[in-house]
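Enquirer: sequence and predicted structure, then a few things I'm wondering about:
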Amino acid sequence: MEIKMAMTERFRDVRKGLGREIVLASVAGVLIVLSLLFEHLFHLSPVFFVATYPITPQMVAALLSLSFTGAPIIWGSIKGLLRRETNVDELVSLAIIGAVILGEYNAAAIVAFIMVLGSLLEEHASGRSRRDIEAIAAKHPTHAFVLRGTQFVAVPLEQVVVGDRVLVRPGDIVPVDGRVELGESRVDESSLTGESIPVDKVTGDAVYTGTTNQDGALQVVALKMGEDSTYGKIVHLIKEAEDQRVPARRIVDQFVRWYTPAVLVIAGVIWLATGDIFRPITILVVACPCALVLATPSAVLSALAYAARRGILIKGGRFLEACSDVDIVALDKTGTLTTGQLIVKEVFPLKGNGEVDILALAAKAEAGSEHPIAKAILNAALAHGLDVSFNGQIQTHPGLGIKGVDADQHVAVGSQRFLERIGLSIPEEAKSAEAAIFASGKTPLFVARGKEVVGLVSIEDHIRPESCKVVKQLQEEIGRVVMLSGDSGEVAQVVARQCGIPFHTVSAELLPDQKQEYLRNLQNEGRHVCYVGDGTNDGPALAQADIGVSIGTREDTIALDTAHVVLMQQGLENLSLFLALGRRTERTININLIFAISFGFTMMALAATGILTPILGAISHNIGSLMVILNSARLIKFKF
């Protein structure tokens, strides 16, 4: 909630500030018109004198106009200097002050008015991006209808606790992450996934904060609220992404530090060489590097807004820029190239046990795990009406298996390597069953009780429909595509063959830390790696990669913390879109920078020759800034 409120307040402050500037600029504009009328039409005499200096109505009107527009610019420059920060308003401030000293009050007032008017136009041009981001933050509700006694009453979201029953009426925005306890409906999850087709929800299904209930009423048991919810984390990520500075922005900041002193020197030289004070004043106006400063953030903000509307969450602009450097994409197998919706295909009992016995034993060990394999086993056990309660201790070995102890009964479920690591031997009949499972392209899991292997479970997964197409796109656009899997080599090769990934680029039976080490070795060779995983056991590799992309993490909010980019829509389809958007953003930033620098120096040359006046210089300066913003805004309508 605090995240959402902070973000909403930020945009509200922007709107208030914008409204105040519009009013002040309007008053200043009227005063400028009056000043020009007084000077050129009425030729009014001084109304009074200050130390023999004549004070005319034209001067009063111009100075009043400056108090509304020029004074804030000058004050902003002074505050920047007091903080020892370079401020882009310094040059314009000097130009305004210089014009006032020379008695060119109308020129000073008009320059200040045009600069403020230009900033208002810039805000309007970049407003689309901010409105898109604000719309995301605004979908976080502030109240929920919670069951209190026998009635549902509206309470602030801060008072909702885990386990509360929440009523979500048709048309309501879901206020919590939770599980449907009663009711059926369709829910629009486009705010999370970018997918416009509503999702059917029935008892037992998960619903998420920020999504919109459409048809029927739902009663939902609250599981996560506020900042802990999926949507809360998303809003937090968007806020962080907007605040982060990208490499190009830091370079611009360094450039501006020496740019201002250099411009002052150039203006001084022109004054000494020509004796015309208006030329250096015009140089100060056109040299204000607003277009240069806007070149990067305007492009990044547009790209972030575009991505967020399509269910692509990017933690910062630097990951957009990094897309241009990526020369290898590493793909996880389970949940990435495959659907990750595993099912138990077959059970192989040994030692005289029955299939149901093996399934019940495996389910007890997996009862406390959230791993996709555990869910597959538990679903199969529940389908057979088996008791899957487990009150013992569970020890998970990421990438290998799971071990549990219940009422002095030791149960282990996992790969052959896992069983051998904990000191169990694999009988020949179990190895034969394992070979048969491998031959069918499925994943074998050994089930052991005590010191004895009592059976195997065959786990089946399916290739995502879009995997082959995406792999081909990546191979054409990036070049090298590799697959990293914790599964066996046999199963990994089957998936690789179906997806069009060469066998020699497949690495199997990797533990999470081994995937991380694999990526580190690539980076030590000078490669720039994008790693794509589903968030399950992929944390180290996601963090190690230059760009770590996680897929479909509405339930696994931990991946929102470890990945650099999150594709909220299940599937790989948006991966190529994200990489293409990043490359286009980098290209847009470069175009902006080249234009801003060349335009600025061209205007300075025209000012030095006397072709531009201070007023024309202010107009030209704002045209340059608007051109940069409009070029960046094209990213909002990016097409891939």
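Expert: Looks like it came in fine.
Enquirer: switch to C-alpha atoms for all contacts and neighbour counts from now on
Expert: Fine.
Enquirer: could you pull out the strands for the stretch 351-500 of the chain?
Expert: 393-397, 401-406, 409-414, 443-449, 452-460, 480-484 (DSSP state E, counting those that start in this stretch).
Enquirer: what do you get for the stretch 151-300 of the chain?
Expert: So, for the stretch 151-300 of the chain - with DSSP E, counting those that start in this stretch - the strands run 151-156, 165-168, 177-182, 185-188, 199-201, 206-207, 212-213, 218-224.
Enquirer: what sits up against the fourth one?
Expert: Contacts with strand 185-188, where a contact means C-alpha atoms under 8 Å, 6 or more residues apart in numbering, come from 196-202, 211-218.
Enquirer: do that again at 7 Å, thanks
Expert: Applying C-alpha atoms under 7 Å, 6 or more residues apart in numbering, the external contacts of strand 185-188 come out as 196-202, 211-217.
Enquirer: that older thread, quick one: closest of the strands of the stretch 151-300 of the chain to G533.
Expert: strand 206-207 (21.9 Å; C-alpha to C-alpha).
Enquirer: which neighbouring elements make contact with that closest one?
Expert: Counting contacts by 3 or more C-alpha pairs under 7 Å, 6 or more residues apart in numbering; DSSP states H and E, strand 206-207 is packed against strand 177-182.
Enquirer: returning to what we had before: same list (the strands of the stretch 351-500 of the chain) but as a markdown table, adding distance to S550 and mean neighbour count.
Expert: A markdown table is the format used below for the strands of the stretch 351-500 of the chain (distance: least, C-alpha to C-alpha, whole Å; neighbours: other C-alpha atoms under 10 Å):
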| stretch | distance to S550 | mean neighbour count |
| --- | --- | --- |
| strand 393-397 | 21 | 15 |
| strand 401-406 | 22 | 21 |
| strand 409-414 | 25 | 22 |
| strand 443-449 | 23 | 25 |
| strand 452-460 | 22 | 23 |
| strand 480-484 | 14 | 22 |
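Enquirer: okay, one more to line up with it:
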Amino acid sequence: MNRFQRWIYGKWSVPTTAGALIAISLLLEHVLSESLNPTVGPQWWIDAAEHSTTSPVFTLANALMLAAAVVAGYGIVVAALRALTVKHLAIDLLVSIAAIGAIIIGNFWEAAAVTFLFAIGHALEAATINKTRSALAELVAVAPDTAVVMRNGEQQQVPASEVRMGEIVLVKNGAKVPVDGQVVAGTGAIDEASITGESIPVEKSKSDQVFAGTVSRGGFLQVLATGIGADTTLARIIHRVEDAQDAKAKTQAFIDRFSTWYTPAVMVLALVAGLISGDVVLALTLLVIGCPGALVISIPVAIVSGIGRAARNGILIKGGEFLETSAKISAVAVDKTGTLTEGRPQLTDVVVLAPDLDRVEVLRWAAAAEAGSEHPLARPILDTARAEGVAPKGIPGTVTPVPGKGIVTDVEGRQVLIGNMPLLEQYGVIDDVDAAAAARELAAAGRTPMIVAVDSAVIGVVAVADQIRRDAPEMVRRLHDAGVEKVVMLTGDTRLVAEAVGKATDIDEIHAGLLPEDKLDAVSELQRQGHTVAMVGDGVNDAPALATADIGVAMGAAGSAVAVETADIALMGDNLLKLPESIGLAKRTVAVMQQNIAIALFTVVVLLAGVFFGGVTMSIGMLVHEGSVLIVIINAMRLLRNTQGSTANPQRKQIRAATDAETIAV
């Protein structure tokens, strides 16, 4: 398609052609008026007509003005008829009736002006709406086109869509990563801004995960393809943003229902006014003035802008309804492990309580018990056992999880328990070596203790510690600044450990020793207190609470298809400050929605008053109407600006000034 064809089918061809016809018509009328020297004014061509209605120049000018109305109005009438076929009274219908009526009574200028301005408005709306969807366009643009793969021992460049699962993909300096995958060799720095919103490149080495659409800023990586095409994180993000930008908020649904009744009401008002006054022009003007265009577009344009801004910053919001609800969040419930803490616990203590055993034996039994467990605290025990040469061998025995208490397993024909005191009590194990005191001492030091018992005899206590995230206190402060009244910790850990974390992070309320159903009850209690609750968790043990909360938030969702698809808000990176940022953005979006509604309603009221009290013509009304549409769009586009600044470098001075208690191991 050449440039002329692109222009013909482009959004500006109709208003440009109509505008040219109107300009030529006005020029001819000006020539006629100069020859007749009529009264100068906005309707001077009518004055000229009174002097020479038979002038060929006047006839040609009228024909051109009529042609302009037809060119600009054809698409409007077609759109109105299509809407009628599905029993929808659209704004186009009001403009169509007004323009056709103006033509019937010989007012070609008003017909041309109204349709021309409406066509310009449509073109400008399309251009600005495309701008508000720029975040989605940017996501699509970062999708890689080609990939370098190893086939038959040689490097081959192929389209990214043709990479096969399990192939080795080479990522060189400056290249886009074409697939989701795992690094199998090499080191490099990857810019993950397109996925997580973080501007600082992340160092990658063997076993690290990389994502399609990210960019190498140095080094050389060999990547095993684990996600290709539509199965990549980037593809899922694009799909989610597309759906989210089209999803309606509750306010938008209300406006849509309002418009369904409003449009016929305007038609009835225009008909009644025309019959009572006998003024057809008044009735037609009311049809134009009453167009609720700015009102209809006020909400969706804000939603598109808000969700687009969030996507740029690595925040996926499921849709307009969740964006609107997020603005009302007054309480945030957070899990401890992996949210307030790093989620990488390490074994810190092995306390021997059995007189006939040593540290290595206690560690061996603990590791053997945890070998079949999926609990996050099992990993540091197994890693330490492996490092000390006492890692369990063979297939783990039967493991029975006891939620909120620990696990029970069979090791070498013997029953091994590892967990807290309630677990021992449930299985009738007597604490005759004061393991409870040892556990309390470890917990008071900010560690998570686990008592180990073999065949109903306590042999020792192991403890693990996790590091508090450096930005956790700052997250709590920013949540309060964003209007959140209460930040609550919900954890299955002991009270002493939870209080240590709570003190370091300034958490408002602590609930410790919780089972999954207890977390659900805690969220429900917050809702009964009148709070709109957001729950931040890992989506496994916290699933009931996440489902119950008004907004479920998944952190570090990059690479997790389930989190991207199911969470109400998915924070693609592990940056805690994205949470208050998402709430702040939601509040700004809702504020813009309210401003837009006020602008739209104010414009309609003022124009209607202007019609009844005189001074507002059909063309002036359409001009002001289209102006109001552009104002609400431009107002919404303010959301595309990144007013939060980069969260990749949080307030360093405040974090450096944090007390040593904020970085204790818990």
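Expert: Received, thanks. Note that the structure is a prediction, hence the values are computed from the model and not measured.
Enquirer: nearest to G617 of the first structure among the contacts of strand 185-188 of the first structure?
Expert: Using C-alpha to C-alpha, S196 is the member of the contacts of strand 185-188 of the first structure that lies nearest G617 of the first structure, at 47.6 Å.
Enquirer: and that closest one, what's its match in the second structure?
Expert: When the second structure is aligned by TM-score structural alignment, S196 of the first structure is paired with S199.
Enquirer: again, but for P289 of the first structure
Expert: With TM-score structural alignment as the criterion, P289 of the first structure pairs with P292.
Enquirer: what number of residues lie near its match?
Expert: Neighbour count for P292 of the second structure, taken as other C-alpha atoms under 10 Å: 24.
Enquirer: which stretch among the strands of the stretch 351-500 of the first structure comes nearest W271 of the first structure?
Expert: Once these are compared by C-alpha to C-alpha, strand 480-484 is nearest, at 58.0 Å.
Enquirer: and the closest one, what does it pack against?
Expert: Using 3+ C-alpha pairs under 7 Å, 6+ apart: strand 480-484 of the first structure touches strand 328-332, strand 506-507.
Enquirer: try 10 Å this time
Expert: Contacts defined by 3 or more C-alpha pairs under 10 Å, 6 or more residues apart in numbering; DSSP states H and E place strand 480-484 of the first structure against strand 328-332, helix 467-477, helix 489-499, strand 506-507, helix 512-524, strand 529-533.
Enquirer: for the fifth one, buried residues please.
Expert: The one in question is helix 512-524 of the first structure. P512, D513, K515, Q516, E517, Y518, L519, R520 (16 or more other C-alpha atoms under 10 Å).
Enquirer: tell me the contacts of Q409 of the first structure?
Expert: G392, R449, G450 (C-alpha atoms under 10 Å, 6 or more residues apart in numbering).
Enquirer: how about a cut-off of 7 Å?
Expert: Shown in contact with Q409 of the first structure (C-alpha under 7 Å, 6+ apart): G450.
Enquirer: do G533 of the first structure as well
Expert: With C-alpha under 7 Å, 6+ apart, G533 of the first structure has these contacts: L331, D332, T336, V549, S550, I551.
Enquirer: show me which of the residues you listed is closest to F145 of the first structure.
Expert: For the contacts of G533 of the first structure, the nearest to F145 of the first structure is I551 (31.8 Å; C-alpha to C-alpha).
Enquirer: residues near the closest one, how many?
Expert: 26.
Enquirer: could you do D256 of the second structure as well?
Expert: 17.
Enquirer: just give the closest residue to the counterpart of V280 of the second structure in the first structure, not the sequence neighbours.
Expert: Taking TM-score structural alignment, the alignment pairs V280 of the second structure with I277 from the first structure. Leaving aside its chain neighbours, I277 of the first structure sits nearest to W271 (5.8 Å; criterion: C-alpha to C-alpha, 6 or more residues apart in numbering).
Enquirer: P280 is in contact with the one you found, correct?
Expert: Yes. Using C-alpha atoms under 7 Å, W271 of the first structure is in contact with P280, at 5.9 Å.
Enquirer: compare those two (neighbour count), which wins?
Expert: P280 (29 against 17).
Enquirer: so what's the more buried one closest to, chain neighbours aside?
Expert: Nearest to P280 of the first structure is A267, by C-alpha to C-alpha, 6+ apart, at 4.5 Å.
Enquirer: neighbours of P56 of the second structure, just the number please.
Expert: Neighbours of P56 of the second structure (other C-alpha under 10 Å): 11.
Enquirer: wait, I meant L606 of the first structure
Expert: When counting by other C-alpha under 10 Å, one arrives at 17 neighbours for L606 of the first structure.
Enquirer: which one is it nearest to, not counting chain neighbours?
Expert: Excluding the flanking residues, the one nearest L606 of the first structure by C-alpha to C-alpha, 6+ apart is L612, at 5.9 Å.
Enquirer: that neighbour pairs with which position in the second structure?
Expert: By TM-score structural alignment, L612 of the first structure lines up with V616.
Enquirer: now its match: how far from L286 of the second structure?
Expert: Per C-alpha to C-alpha, to the nearest Å, V616 of the second structure is found 10 Å from L286 of the second structure.
Enquirer: quick one: which of these two has more around it?
Expert: The neighbour count for V616 of the second structure versus L286, taken as other C-alpha under 10 Å, is higher for L286 (27 against 20).
Enquirer: which non-adjacent residue is nearest that one?
Expert: Take L286 of the second structure and drop its neighbours on the chain: the residue closest to it by C-alpha to C-alpha, 6+ apart is A270, 5.5 Å away.
Enquirer: contacting residues for the match of P289 of the first structure?
Expert: Neighbours of P292 of the second structure in contact, by C-alpha under 7 Å, 6+ apart: I91.
Enquirer: hang on, the earlier thing: would you turn the strands of the stretch 351-500 of the first structure into TSV with distance to D188 of the first structure?
Expert: TSV is the format used below for those (distance: least, C-alpha to C-alpha, whole Å):
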stretch	distance to D188 of the first structure
strand 393-397	36
strand 401-406	37
strand 409-414	38
strand 443-449	35
strand 452-460	30
strand 480-484	34
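Enquirer: which one, of those strands, ends up nearest to P297 of the first structure?
Expert: Nearest to P297 of the first structure among the strands of the stretch 351-500 of the first structure is strand 480-484 (31.0 Å), distances taken as C-alpha to C-alpha.
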